[in-house]
Each structure stands twice: as structure tokens, then as C-alpha cells.
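# only the shape, not the letters, is given here:
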């Protein structure tokens, strides 16, 4: 920072629910931040109780990057809770990755993060999927430029199915860096949208009758330079067992993949969101699918349940734990499904509510251990409060349906 004459740095960290929290420090505090850490209030962001509110945040210097914020050159760094790491989602994922690194394994993840652009409270356009006369093309180009200034490598962008819905894809990476990039992506998209007089939302289902926004994740497991999911003629046994673990833990995983009350308005038949616990090749109606691939570099498993409100650190930790449990126990995922599962009546389904998903997660020791019992308990407290708050409110549908019942 001194060499580049950068005077200030944005320090960011993930709260338990996966929202990026930030503050700005002057350059003369950077050394303290990356060595001993800086005290901040953790209770106001739901990390700690008010009577024990202070937490020590320590910057991860490997995440430092230069950014351009409104024409001003600044630093940016991700931080973790140094004095209570068992409450930190990012540390939790690093802990899980460090465990598999001991046996020379590396977890690689890519994410497709969908969002809506709004004018006021309505979709900003009426374009369709892959529209060639797309009203939001120039907006996505500006958003992509902002993301690139934040250090993300943009690979593909397009209009999604619903009016106002968009997708900008960035390059896959090792799991912690991808999780960092998801939070940075959401922050940058919201900020850039405001400068264009628009509003970006990552709400899973903001509008009835159209597709909701997902965050499909693509995963591969490497040993050295070898992709363990790849085999010459088909996906490997490791891949099938990993899928078996995802299916076996699917109901509990929903608590982390679909973590809001609104998430379950997205997971209904007919809108390209997964409902049935199943897997298949290229089958977009399945919960887990194997996309087309060409060689081991692109061989991967796609898990289609997550939405953008999930905490990526907790999501990746639990998905990895479920998949490794499948490998450890050699869980057979069953036969791949090639039919349209939205017409199925004989396949088990994902939970229909956040409360139901929480019940399954609380019975799943594999997922609880992946998150850590203290962090899991805190996460449950926050979600119980969210469920109770949602019950207090009367929706427009309830008024329409019941007022003259």
C-alpha cells in the first residue's frame, strides 16, 4: 500500500448468514490488521451476544487486492475472527479444506449466481433467455467491468429466463477463493446497479409465476493434478459415491443451500428449480447432474439446489462433508434419471420449508460436524428467529385468498 500510495483499505468478513460486512481502515492500521488483528463489535452483526460483543478480526493477506472504488484506488482484504474462529464461516471452510489437504485432496468449485435487476420494485426489462435484442446487455457489460475491477475473471454473461433476470459467470477456483468471490460479486453487482439507477436483488423468488434465482455450484475433487471424478469412459466411482453422499444428505443440506423462508417459494415444480432427490446426466430437472464435459479438466458434478442467499462458506463445507461421507461409505446413488422429473410422482422430494430443512439438519451429525457445533447452534438460532418473524406478517396472497373465505 505504501509503494502504491494507497491510503485506505476495505476490510470485509462474512457474517453467519453469509452477508458481506465491511469497514475501512487507514493504511497505518494494515500491519496491525494482518498481525495481531483489530477489535470490532460482533453482537451488532449477529456473531456474538451483546454481553460478550467484541471480536478480533485478522486480515488474510493472501486475499489482498487493489480495487477502483468510484475512481478512487483502494485496498481490499478479507478477514476472519481470530479470537473465536469456531464462530467464523470462512475459517470453518478453511479448516475443512486443510483436513482434506492432509491426504492431498483439493476441492474446486464454480458458481452460477443469478440475480434480478429492478427499476423500483419491478423487473428492469421484458427480455427472454439468451435474448438477442437484450435491453440489459449494456448494463451487464458495466456490471462485468466492475467485477473485473474487483479482481474476478468474467467468463460468460447472458439474460436469464425471467424478465429482469441475469447471470454473469466468473472462473471457478479453489473453494475458499470461490466463496470469497461470491460475496465480492454480490457486493459489486449491487453497487454498480445503483450507479445505473437500478436495483439488484439476489432474493431467490422475488416474483410469482416466473423462475427464481439459483446459485448452481459445480464441483470437482482433485488429487494433485488428477480430477478424481473423471474416468475415460464415464464419471468415476468416486464421483458416483460423492453423488450418493449428496443425495443421502440432501434434506439436511437444504438448510444451508436454501436458507431463507423465501427459498422454498423457488423450489416448486415447473420453474427449473430442483424438487426431487435424484441425479442424471445433463438432466436439468434433477437435483444433481453431470453436465457435458470434454476431458478431466471440465468433468464435474453440478448441485442445483443452492440459491444466492446461502452462505457459500457453510454451503461448501457441508456439501464437501456430504460428498466425502458418500465416498467413505461408498454410497450408491442409484440409477441416473433420464426422464423429466417434474412429471414424477414416485421420487422423494426436498423439504418444503425452512423449518422442515432445519429439522433434518439438526439430525445430521455429518453436517453439524462440518460446520462445528457452536457455529451450527448460532446459525439455528438466527434461522428460528427468521421463521418466527415470517409468521408475524400477512401476505398479499393471504388477504386475497382468505378475506372473504
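Here it is on my side, so go on. The structure presented is a predicted model; accordingly, all values stated were derived computationally and were not measured.

# only C-alpha atoms for contact and neighbour calcs from this point on.
OK.

# what strand or helix carries residue 68?
strand 65-69 (DSSP states H and E).

# residue 11 against residue 74, yeah?
No: the criterion here is CA atoms under 8 Å, and residue 11 misses it with residue 74 at 10.7 Å.

# A further structure is provided below for comparison with the first:
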């Protein structure tokens, strides 16, 4: 990391240690804590419910701090994951030094550090969500020789008491500014905290959803991150969710990442952008056009997309978002700049065109620029088990890159326009539909399990456990009932308001 990168990096440890977090060592953490008078250390790790857990340590000596940083601590895995039995539940949580950041909410000087799970034999816990994603990432590299990178778009609602000040009821709030966007300052405060915690943010903005109901005001926002490795992509979302929820207490509001909180209003998705790199070069574009590699990846992801809902859309209200004409996918296809598809190819900045020069009277800058093209998976939502869901996408990409006839399939599944336009009626009849309930999602997950279990990415028990959770909702006919009965929907939406 050069001096300029250190100077502009808001993370306290980067500023102090003058190095990239991936090179942090135990001695670096000890020195930082000693010289900055850190009083508390928190181990943080995601449980089976997708939320960050906390184990607190009051720092009493350098020796004690050295011990916990070297050896981690024991936890009861049966209280964290449903697939771990109580009679063999002891796990270790081991800190990963490069994830350390100062807690923005603690009164005492407190260092947070993310941890990995290890079993009683000292091996990475094969069934832990983080390890599943690491296995998927390694498998992609082994089979393709390429690196997989991704980012998330985190959508959420802020829920407050209704006020008449600059009232903006039931209007499209996309990219709205204050004072018509009431909570833009809360969003920007959260973004600064996330950045100090190590999150790499692209931008934030108000989203389309804005409405009032029963004396409450609902305002939708989005924070989009920068491309990075799969593990970091997931963990910056987890930290962002934690920060937004903690910050909501200060603002006396609630924050919800639920997929659907009002039957006739915009839901909240968790869109994932992804790409593959070979020797640092984005391989999705070749000679100015979408490459065959990109098309093969798309087809593989489409083929596995129904199973991916098993980890990406995990509550009954998820399937009220996946309906026609709601800017969410329903049928399995892909397209360019098309929001009714499962995989969208968004604008990626045109090679050879310098718009900044045109906008700034001939401003000169570097002539060559790397393509920023990504593929956008539009199905998942805020209920997602994010580690496992992205692992599913990687499994799909591997599957597509090795699939016979993938390019022909890509042509067959290409949607040139909104698939619900009248002229697409015949095309629509050729497409498979995404699951419409948790029950159907479980069936799809079981049917595609061989693709997920290759290279020991997903342990069989994890697939079985997730399918059992989904089937327990017994929601085969629930979506239609919820659409007809607003009272029933309100009860259901409240139940899943703070899922994951």
C-alpha cells in the first residue's frame, strides 16, 4: 500500500500501521492496542441466523491479549448453528488480524476483529458458512485459473413515525436529496463508519421505495460496495447491516432488510455483481463485446439459480418480491440493461470513449482504462445466507464454464426486452420459472445438490439442514393467500422484519 492509499484510507489501523490490512500480523495488533490504549477486544463472527455475534474481552495485560489473539476462544456451536449437535458442539473462534477495526459505538476504546470457526481437531469447520465460500473460491481458481470477484448492493428501509415536515408520501424516491429524503444524513454517517471498519464503498443513495402506512413513514436506501474477494464482499455487508442497525437506535428508527414489508410497494433486494479476472484482467469483455467466458458463466448461474434461492431467498415473504413488473426476476433468463431477468449485463463503460473529456472541454487523461463490466444476479434479498448464496453463484459459474452447449443455451435464454411485453409471450413460454415458495426452493436445492457438493464445497448436511428449514415454513400456497389478505400479510411481514 503506497503513501497515498494510506493517507486516504479511513481505517484507524491502516493509518497507524501504514500497511494493507491483508498484511496485518499479531504483533501489529498488539502494538496498536498497546500504543492506543485499547481497553476492550470483541471477537465477531456470523451465526447461523446471519447476524454478527460478539464475545467481549476486557484487556488486562499484554500477555492476556497475546493469548487470545494467538489461540482464540471456545464457543458452543450448537447455540450458533442448527446443524451442530449439543453432544459435540465445542468450536474455536480464531481471529483474522486483517479484519480488525475500532468499534464506532463503544464508549471504551474497543477493537473488533472477525473470526473463523475451527473444529475440535483444529481444522476449519467444514460446515461453517465462511469455509464453504472459501472452498468455492478455491474450486473456481482450480478449475478455471481465474479469480472470482463480487460486490453487493444492500437495500434497506428506514421506518419512522410519520411527520408532515416536507411530506413525501408514496412517491418514487430514487436518488432523492434532503430535505425530501429525510434520512440521507443517517445513510452518509453509516457509510463513513463502514469505511472506517474496512468496507470498500462505491456509493449510497435513496432508493425508489417511499410510502406512509398506519402512521409510519418508510424510506428506502441503498449502499453499493466495490468489487473485492468473495469473503470480503460478504463480510463488509455483514458489518454494514450491524452498523445500520446500531445507528438506528441513535436516530430512534428501525432499519429492515426484509424482502417485502408492504404488498404493493418496492421490496428490498440484495443484488450481487460479479466478474472473473485472469492475471488481473477482466475476462467478461473481449474486443469490446461480451465474451464467451461471460456467456458460459451466465448460463451456469441461470441453471443453478433456482437452487440458489434456497440460500438467497429464505423466508416466505421473499417470494412476494419475485413477481412480474416489480423490477425483480421471475423467469430464468438473462439480458442487457434489462431488470426483468435473473442475470443482467449492466452498462460497463464504453472502450475508446472518454465522456469526461467531452464533459470537461477536452480534459486529457490516461488513454487506456480497464473495463468495469460486471454481471448482476438480481434474485437474492436481505434474508440471504450471504456466504452460502455467493458460493452457489460460484458453483454455477464453474458449472457453466464446463458445460457442453453453453453458448447455444445462452442464445436461447437471452431476453432482448422486458419479458412481460406482449411481443415476448412466445419466448416467455419457453422459460423455466424461479421457485414461488420456500418449499419449491427446497426442492430445487436438493435437485441441484451434486453441483454444490463437488470438490466438497457444500457438506451434504448443510444442504439437508437448509432444505428442512425451508420446508418447515409449509408455504406452498401462502403467497396467494398473503396477496389476498392484507392483515395476514402484515402479520407475516412483521415476523420477518428483522431476518438475517
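Received, thanks. Here the structure is a predicted model, which is why all the values come from computation and not from measurement.

# post the TM-score for the overlay when you can.
Here the TM-score for the pair of chains, by TM-score structural alignment, normalised by the length of the first structure, is 0.90; 397 aligned residues with a CA RMSD of 2.6 Å.

# rewinding a little: enumerate the positions of the helix or strand just after the strand holding residue 68 of the first structure that are buried.
Using DSSP H and E, the helix or strand that follows strand 65-69 of the first structure towards the C-terminus is strand 72-81. Of the residues in strand 72-81 of the first structure, 73-81 count as buried by neighbour count, 16 or more other CA atoms under 10 Å.

# and the strands in the stretch 1-150 of the second structure?
For the stretch 1-150 of the second structure, applying DSSP state E, counting those that start in this stretch gives strands covering 40-46, 52-58, 73-76, 90-95, 101-102, 110-118, 147-161.

# got these as JSON lines, with distance to residue 320 of the second structure columns?
Shown next, in JSON lines, are the strands of the stretch 1-150 of the second structure (distance: least, CA to CA, whole Å):
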{"stretch": "strand 40-46", "distance to residue 320 of the second structure": "27"}
{"stretch": "strand 52-58", "distance to residue 320 of the second structure": "27"}
{"stretch": "strand 73-76", "distance to residue 320 of the second structure": "36"}
{"stretch": "strand 90-95", "distance to residue 320 of the second structure": "37"}
{"stretch": "strand 101-102", "distance to residue 320 of the second structure": "37"}
{"stretch": "strand 110-118", "distance to residue 320 of the second structure": "34"}
{"stretch": "strand 147-161", "distance to residue 320 of the second structure": "16"}
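
# tell me how many other residues surround the nearest residue to residue 239 of the first structure once chain neighbours are set aside.
Distances taken as CA to CA, 6 or more residues apart in numbering put residue 229 closest to residue 239 of the first structure, at 4.6 Å, once the chain neighbours are dropped. Burial of residue 229 of the first structure is recorded as 23 neighbouring residues (other CA atoms under 10 Å).

# before we move on, what about residue 61 of the first structure?
Neighbour tally, residue 61 of the first structure, other CA under 10 Å: 16.

# and the gap between whichever residue in the second structure pairs up with it and residue 327 of the second structure?
Aligned counterpart of residue 61 of the first structure in the second structure: residue 97 (TM-score structural alignment). Separation of residue 97 of the second structure from residue 327 of the second structure (CA to CA, to the nearest Å): 40 Å.

# ok, now residue 494 of the second structure?
23 Å.

# sorry, back to before: any idea which of the strands of the stretch 1-150 of the second structure gets closest to residue 429 of the second structure?
strand 147-161 (30.5 Å; CA to CA).

# report the buried residues of the closest one.
Buried residues in strand 147-161 of the second structure (16+ other CA under 10 Å): 147-160.

# and these as JSON lines, adding distance to residue 451 of the second structure?
Below are these laid out as JSON lines (distance: CA to CA, whole Å):
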{"residue": "147", "distance to residue 451 of the second structure": "19"}
{"residue": "148", "distance to residue 451 of the second structure": "18"}
{"residue": "149", "distance to residue 451 of the second structure": "20"}
{"residue": "150", "distance to residue 451 of the second structure": "20"}
{"residue": "151", "distance to residue 451 of the second structure": "23"}
{"residue": "152", "distance to residue 451 of the second structure": "23"}
{"residue": "153", "distance to residue 451 of the second structure": "26"}
{"residue": "154", "distance to residue 451 of the second structure": "27"}
{"residue": "155", "distance to residue 451 of the second structure": "29"}
{"residue": "156", "distance to residue 451 of the second structure": "32"}
{"residue": "157", "distance to residue 451 of the second structure": "35"}
{"residue": "158", "distance to residue 451 of the second structure": "38"}
{"residue": "159", "distance to residue 451 of the second structure": "40"}
{"residue": "160", "distance to residue 451 of the second structure": "44"}
